[in-house]
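> fold the following and give me the result.
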Amino acid sequence: MKLIDHRNLPDTCMVKLTDKFRTKLFANLTANRLAEIFPNSASSFKYYKRGASFIPIDLFKQLLTLHSFGDSEINQSVLEIKKRLCGKPIKIKLPICASADLSELAGHTFGDGHISKAGRFVYVNTSKELIERVIHLTNKIFNNSIYRDYRKRKDGSISIHYPSALGELLHVCGCVKGNKFKQDFDVPAWIKSGNHEVKSGFIRALFDDEGTVSSTRIAINMAKSMELKWSLRKFFISLIELLTCLNIRSGNVVVCARRKNKNGTTAIGLLFVICGLEELRKFLDKIGFLHSAKQKKLKTLVNSVIQPNYHDGEAREIILNSMTGLMSTKDISKIIKRGMVNTRYHLKLLEEEGKLKKVVIHKSKWLWQLKDKSEKQVTSPI
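From the prediction side, this is the model:
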């Protein structure tokens, strides 16, 4: 699937053409004649004809209407692209097609990377592996070693800054340009309709940046302005749909944080989790992490959890037989070797059946104990 060719190059940029094609493009057209047709000066066209200056893309597209070149010839003629008036040029090979590498790079723009209003792509991370991965992806996709600016930050993280032309190209591919906190966005359509490698590449990049691995689950949480809570929920639902296409089930989207910013705006944080041995193993096999610490934790989690197969009601019977005084949900989950979500399900059923009693310690913590048989007896009034 072609994402970028000569037709949808960003008009905010300029192109450098091969000498052969540039000669054909301006053949039999004088600078004065071109100045009469287009709103550019004759002196500008003299520079363009000699190849002394990059050609604005909107003008390039208009010049193409004077000829009948084939798509392949036009795409092969574009050598470099740069942002107008400023920015360093980058080499480019058209067309740019949908791929697992491009979807992975796109995922990083939604995570710890961003594209500024001016179009500059910046990626920030403390992980050396992820910094090197982004560099590898940009070089591979655009077929050359792109200029980048390294900056070490006070918090120990490293930021890499790319020319604005790269960010403009990623924006054409569906990546967000500007402040992500204040904008509506969704997973790009070409990733939603892509193959499993395209989907897993995008998910891996996003979880590498924004995901966490605990002793029982994988979680991802992101924040947005309160007014755009619906947008972040929509984005997470799209992520869940991508995971479903890979046969990986996840939990529902829930609110995990709410805070007031210094500028008076309210931020809302949303989260969803992946838990259960089978789902964690699928995530490890089909997606995994490039972040070495997260990958190691996930492997340890999957290898350390050995879940027995219970028949209907057997897990609840084990809970009842193992109860010794007050016990937490976490303690009970270790006994039946199940995740917290599954354990809460069984405890809730036992509570509804009147076999367990919930003892509230405070509003966010409670313990469980066997319900006294005498409490279950109900005496009728005489």
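> only C-alpha atoms from now on, for both contacts and neighbour counts.
OK.
> what's around Cys256, how many residues?
Cys256 has 13 neighbours, counted by other Cα atoms under 10 Å.
> list the contacts for Gly113?
121-124 (Cα atoms under 8 Å, 6 or more residues apart in numbering).
> so Ile318, which state does it fall into?
With DSSP: H, G, I helix; E, B strand; the rest coil as the basis, Ile318 sits in helix.
> next secondary structure element downstream of the one helix or strand Leu347 maps to?
In this assignment (DSSP states H and E), Leu347 forms part of helix 340-352. Per DSSP H and E, the first helix or strand lying C-terminal to helix 340-352 is strand 356-362.
> residues contacting that following strand, please?
Outside strand 356-362, the residues touching it (Cα under 8 Å, 6+ apart) are 347, 350-351, 366-371.
> tell me which of those is nearest to Ser159?
The nearest member of the contacts of strand 356-362 to Ser159, counting by Cα to Cα, is Trp366 at 43.9 Å.
> burial count for the closest one?
Counted with other Cα under 10 Å, Trp366 comes out at 14.
> mind checking the SS state of it?
Assigned by three-state DSSP, the conformation of Trp366 is strand.
> for it, which non-adjacent residue is spatially closest?
Val360 (4.2 Å; Cα to Cα, 6 or more residues apart in numbering).
> list the helices and strands the helix or strand harbouring Lys282 packs on?
For Lys282, the element it lies in under DSSP H and E is helix 277-286. Helices and strands touching helix 277-286, by 3 or more Cα pairs under 8 Å, 6 or more residues apart in numbering; DSSP states H and E, are helix 292-304.
> one more, for comparison:
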Amino acid sequence: MTVFGVDAVQSAGTGELVVGAKDIVTPLARELARERGVTIVVASAHPPSSPVTANQSLPPAPVAVAPVFARPSSNGSQSPPAPLKPPAPALYRRGAPLHPAVAPAALHEPRTRRPELPSAAKSVGRVVVVGAGHVGMITAMKLAEANIIEEVVLVDIAEGLAAGIALDLTHSTALLGFDTKVRGVTSLAEAGAAEFVVITAGRARQPGMSRTDLVEVNAGIVGALARDAAGISPHTVLLVVTNPLDEMTHHAWRASGLPANRVIGMAGVLDSSRFQALTGLAIDSSPSSVRALALGSHGDEMVIPLSQARVGGTTITDAIPQAEVTALVDRARNSGAEVVGLLKSGSAFFAPGASAARMVLAMATNSDEIIAATVCANGQYGIADGYVGLPARLGRTGLREIVELPLSADELASVRTAAARIAERVADLEQMAAPA
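Below is the predicted model of the structure:
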């Protein structure tokens, strides 16, 4: 058995490289052969025989083909190829460095730089995602893939975590076709000023733990981050993802000192998507055929106004029996806990991360779509003040407008009840955070 390396391909020019059935051609040699148009031919040790007629002469015996990198001996004859010493470790172990004795010279020679493809037009300079856990990682990935942001920066206090994920995402640029810069750092100061800051940092919910159980520990994290973000980027828009979402969004607004329109919570997009997905499964239809908005709180007071929900062009209660619709609403409301129970450790991250990215992209593009978001009401729906999930249009400066839909009396009462319950929990949080 002989190992054929890049030397053999280089010696072959643009012809053929003949190897034996048991010989090994290194991956680097195969790659170089493809680049140079060299055909690798495997010589058969026992060529198939064919019938010979009486008047037919036997074909000439095959001539042994010497490997092209065999060196002539002192008497002019071809000597058998010398084995590679030492063998390249990269042949056997993924990630191993190629031994210097067999490293191809071509790897060390300057290569002609390929012309760079024109980058996609970028409408946003920088988005910072705080927290390089699962939710932050998915958020950063979806934002980078959109290819409308110059730079996405992941921030996490764990040394190397954000940088490692950022490098991993960067490795996928050619695969996924984007050229967004992705960077990972350990502080907001290192990240620099940003147009949007997404806060995903905080403790994740564990089985048996409610969102409210997280209030005290996550309030300290979110409050400090909101203050720092506003200090570094006074014109930024804060998008809060950390649970308990409604209380943390209000707390981030107070801590940051930013205008209320620049502090928004991600909840309704996620809950709406969950309801759409579950309904699609229930009726064996595409979730995109389902139209619904989840309002109120990101928890027990979640409200899906069925008067506004549609399946195709049909009111959802006309398309699905009322009992099934009620069960779907309940399951969507408790979907986060359902995922936590199945995972046993940690909480949902694919849908939350995608939802956060969707909101940032809606703001970045000044989208005219109506989406559900946790925003600060100012008289809309009869809610005088405070954060609650409502239909909204978003833009580059955050909240553009709260859209007032014609809800039924019961639906409107449920949304107002959700706002009142959130206000009670916020008051408890502020009392807890007040200095003794």
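> just give the TM-score of the two.
Here the TM-score for the pair of chains, by TM-score structural alignment, normalised by the length of structure 1, is 0.24; 148 aligned residues with a Cα RMSD of 6.7 Å.
> now, the contacts of Gly113 of structure 1 that are in strands?
Among the contacts of Gly113 of structure 1, the members found in strands (DSSP state E) are 121-124.
> contacts only, for Ala223 of structure 1.
Each residue near Ala223 of structure 1 by Cα under 8 Å, 6+ apart is listed here: 181, 232, 267-270.
> I'd like those residues laid out as TSV, including distance to Leu17 of structure 1.
Output for the contacts of Ala223 of structure 1, formatted as TSV (distance: Cα to Cα, whole Å):
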residue	distance to Leu17 of structure 1
Phe181	38
Leu232	41
Ala267	47
Ile268	47
Gly269	47
Leu270	47
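> which of those fall within helices?
Within the contacts of Ala223 of structure 1, membership in helices is found for Leu232, as judged by DSSP state H.
> and which of the contacts of Ala223 of structure 1 is nearest Leu3 of structure 1?
Checking those one by one against Leu3 of structure 1 (Cα to Cα), the nearest turns out to be Leu232, at 24.8 Å.
> could you count how many residues lie near that closest one?
Count around Leu232 of structure 1 with other Cα under 10 Å applied: 25.
> that one contacts Ile268, doesn't it?
No: contact criterion Cα atoms under 8 Å: Leu232 of structure 1 and Ile268 do not qualify, at 9.2 Å.
> what's the overlap in contacts for the two?
223-224.
> Ala372 of structure 2 reaches Val269, doesn't it?
Yes: with contact defined as Cα under 8 Å, Ala372 of structure 2 counts as touching Val269 (5.5 Å).
> the two: which is more packed in?
The residue with more neighbours, out of Ala372 of structure 2 and Val269, is Ala372; 29 against 26, by other Cα under 10 Å.
> list the helices and strands the helix or strand encompassing that one packs on?
Taking DSSP H and E as the definition, Ala372 of structure 2 sits inside strand 371-376. Contacts defined by 3+ Cα pairs under 8 Å, 6+ apart place strand 371-376 of structure 2 against strand 263-265, helix 268-283, strand 387-395.
> could you dump those to JSON lines with distance to Thr317 of structure 2?
Formatted as JSON lines, those follow (distance: least, Cα to Cα, whole Å):
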{"stretch": "strand 263-265", "distance to Thr317 of structure 2": "29"}
{"stretch": "helix 268-283", "distance to Thr317 of structure 2": "12"}
{"stretch": "strand 387-395", "distance to Thr317 of structure 2": "21"}
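> deepest-packed of those, please.
Highest mean neighbour count among these (mean count of other Cα atoms under 10 Å): strand 263-265, with a mean of 30.
> can you name every helix or strand that that one contacts?
For strand 263-265 of structure 2, the elements it packs on are strand 237-240, helix 245-256, strand 371-376, strand 398-402, judged by 3+ Cα pairs under 8 Å, 6+ apart.
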